[in-house]
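# below are the sequence and a predicted model for it; my questions follow.
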Amino acid sequence: MTSNTTDRVAIVTGGSGGIGRASALRLAREGIAVVVHFNSNKAPAEETVKAITETGGRAVAAGGDIADETAATALFDTAERELGGIDVLVHTAGIMPLSPIAQLDLEDFDRIQRVNVRGTFVVDKLAAQRMRAGGAIINFSTSITRLQAPAYGAYAASKGAVEAITLILARELRGRDITVNAVAPGPTATPLFFEGKSQELIDRIADNNPFQRLGTPEDIAEAVAFLAGPARWVNGQTIFVNGGAA
């Protein structure tokens, strides 16, 4: 992929850590300017911005609840005002509380759907309205929609909705020269994955993979860079990036 992309601008939601941070850094390596989004913790987002700008890239941090249309609109305003436009949306922001369906508190269920489904709908809606031709919308699903592990019911349901939104939006943007795809990581070494898991469980999950390890945020960021740049004939797809997990 060419690095002559300094006029392109990406918004990376959840860009302060994990897959979001790795994606922001990876896109910046390609010369893409980045809006690093955070929800409540500004310091890690500013660290990501610093890492980009210290190597000659352009980046700004911007906060807000991506499920709130006013806050999300302000995020898009920042991209246009500070960096000149919007060409790529990488929507990694999400939450993953785990519980068997029979024991799940419905307030937690509603919170998961609000962040993961409504949040995706809101930022995709804004991207569809404001993204320039040649753009790429990259949503995040999960390999759990296929692996069907216990305790992931509410989370998998939310990501199934994300896949549906992705595939339909790709068709609705006919004639706009904008691709819309979803990345579906497998178990990946992020704080979100490690939360609430014993080391024994983490080791067992890692060993189930043909590579006998967890994915890394950088593994996932490579797929993001592909979809953000050269993959113009990949559209309306869910790409499973999981090392062959089954």
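Everything's here; your move. Residues are numbered from 1 along each chain as shown.
# going forward, measure contacts between C-alpha atoms and count neighbours the same way
Will do.
# buried stuff in the lengthiest helix in the chain?
In the chain, with assignment by DSSP state H, the single longest helix is helix 153-172. By neighbour count on 16 or more other CA atoms under 10 Å, the buried set for helix 153-172 is 153-163, 165-167, 169-170.
# this is the other structure I want to compare:
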Amino acid sequence: MIDHSIKGKTVLIAGGAKNLGGLIARDLAGEGAKAIAVHYNTSATKPAADETVAAIKAAGSDAFAFQADLTTAGTVEKLFTEAKAAMGGIDIAINTVGKVLKKPIVEISEAEYDDATAVNSKSAFFFIKEAGKHLNDNGKICNVVTSLLGAFTPFYAAYAGTKAPVEHFTRAASKEFGERGISVTAIGPGPMDTPFFYPAEGADAVAYHKTAAALSNFSRTGLTDIEDIVPFIRFLVSDGWWMTGQTILVNGGYTTK
């Protein structure tokens, strides 16, 4: 019988220094992960990464921080190679990297589109590729996308549109990696109460999002709280392994597909 629990497993989390990624790291350490590799993007995030590493170690797990810009294939490959060497293997790979852009289509520049594609699509593709090369058999891969994949709304074409390919990457990878027992999923939170959400939204939009979900009145903020997403990711990379090739929207009734 294959053990799909978190206990004793090694984990790589892209964007694992703070917010959702940081909470996932702390949670999996509390579940008994053997070691966790915490990726962060720039030197500005290093203090948060160091704090998360310290929290993981305090929970009894080994932890390592790695800085990398994941918008190039070579740096994604280096991240996996170094994390694998540090931990002796990788069982679980979770990618929380993303960048919101909210603008009318006619105002989006080529540079903005290319940047959104690099962060939201390209990095996810090569994250899945390297996970497929480096993960131990019976491993788990989970990418964070967005519940806007189920929305019929303006202004998010570049954001949701560059997250949308990850849904197909997930399906294809689940078929290609399934023979090794590796499950591949994507999870789409609703608008989350993190510092990434507010700069892209005006006051009216924030007020709308805080009331748009069916369960908004029962949320701490009215938005999707990161604490509500972590249990689903924990499930998908452990006992929920039989669910593969799927994109799951977890948003309190904000959108559906």
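Yep, it's here. Nothing here was measured: the structure is a model prediction, and the numbers come from that model.
# and the TM-score between them?
Once superposed, chain against chain, the TM-score is 0.94 (TM-score structural alignment, normalised by the length of structure 1); 245 aligned residues with a CA RMSD of 1.6 Å.
# rewinding a little: okay, and the longest helix of structure 1 goes to which residues in structure 2?
The alignment of helix 153-172 of structure 1 onto structure 2 (TM-score structural alignment) spans residues 157-176.
# quick one: the residue of structure 1 positioned farthest from its centre from P150 of structure 1, how far?
Using CA atoms, centre = their mean, the residue of structure 1 lying farthest from its centre is A102. It sits 28.8 Å away. The gap separating A102 of structure 1 from P150 of structure 1 is 11 Å, by CA to CA, to the nearest Å.
# what do you get for R213 of structure 1?
21 Å.
# okay, the two: which has more neighbours?
The neighbour count for R213 of structure 1 versus P150, taken as other CA atoms under 10 Å, is higher for R213 (18 against 11).
# which residues touch the closest residue in space to that one that isn't next to it in sequence?
In this structure, R213 of structure 1 finds its nearest non-sequential neighbour in A206, 4.4 Å apart by CA to CA, 6 or more residues apart in numbering. A206 of structure 1 sits next to 187, 212-214 when contact means CA atoms under 8 Å, 6 or more residues apart in numbering.
# run a quick neighbour tally on the residue nearest to S5 of structure 2 when sequence neighbours are not counted.
Sequence neighbours aside, S238 is the residue nearest to S5 of structure 2 in space, at 5.1 Å (criterion: CA to CA, 6+ apart). Applying other CA under 10 Å, we find 20 other residues in the vicinity of S238 of structure 2.
# now which residue in structure 1 aligns to S238 of structure 2?
In structure 1, S238 of structure 2 lands on G229 (TM-score structural alignment).
# can you give me the strands for the stretch 151-257 of structure 2?
183-189, 246-250 (DSSP state E, counting those that start in this stretch).
# let me redo that: the stretch 1-150 of structure 2
10-14, 35-40, 62-67, 90-95, 135-144.
# export those to JSON lines and tack on mean neighbour count and distance to I248 of structure 2?
Below are these laid out as JSON lines (neighbours: other CA atoms under 10 Å; distance: least, CA to CA, whole Å):
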{"stretch": "strand 10-14", "mean neighbour count": "29", "distance to I248 of structure 2": "19"}
{"stretch": "strand 35-40", "mean neighbour count": "28", "distance to I248 of structure 2": "24"}
{"stretch": "strand 62-67", "mean neighbour count": "21", "distance to I248 of structure 2": "28"}
{"stretch": "strand 90-95", "mean neighbour count": "25", "distance to I248 of structure 2": "15"}
{"stretch": "strand 135-144", "mean neighbour count": "24", "distance to I248 of structure 2": "10"}
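# between those, which one is closest to H4 of structure 2.
strand 135-144 (8.1 Å; CA to CA).
# what residues in structure 1 pair up with that closest one?
Going by TM-score structural alignment, strand 135-144 of structure 2 sits over residues 131-140 in structure 1.
# mind checking the end-to-end distance for the matching stretch?
OK, stretch 131-140 of structure 1 end separation, CA to CA: 18 Å.
# contacts made by that stretch with the rest, please.
85-92, 120, 124, 127, 159, 162, 166, 176-185, 224, 227-229.
# mind doing that once more with 7 Å?
Stretch 131-140 of structure 1 is touched from outside by 86-92, 176-184, 228, with contacts defined as CA atoms under 7 Å, 6 or more residues apart in numbering.
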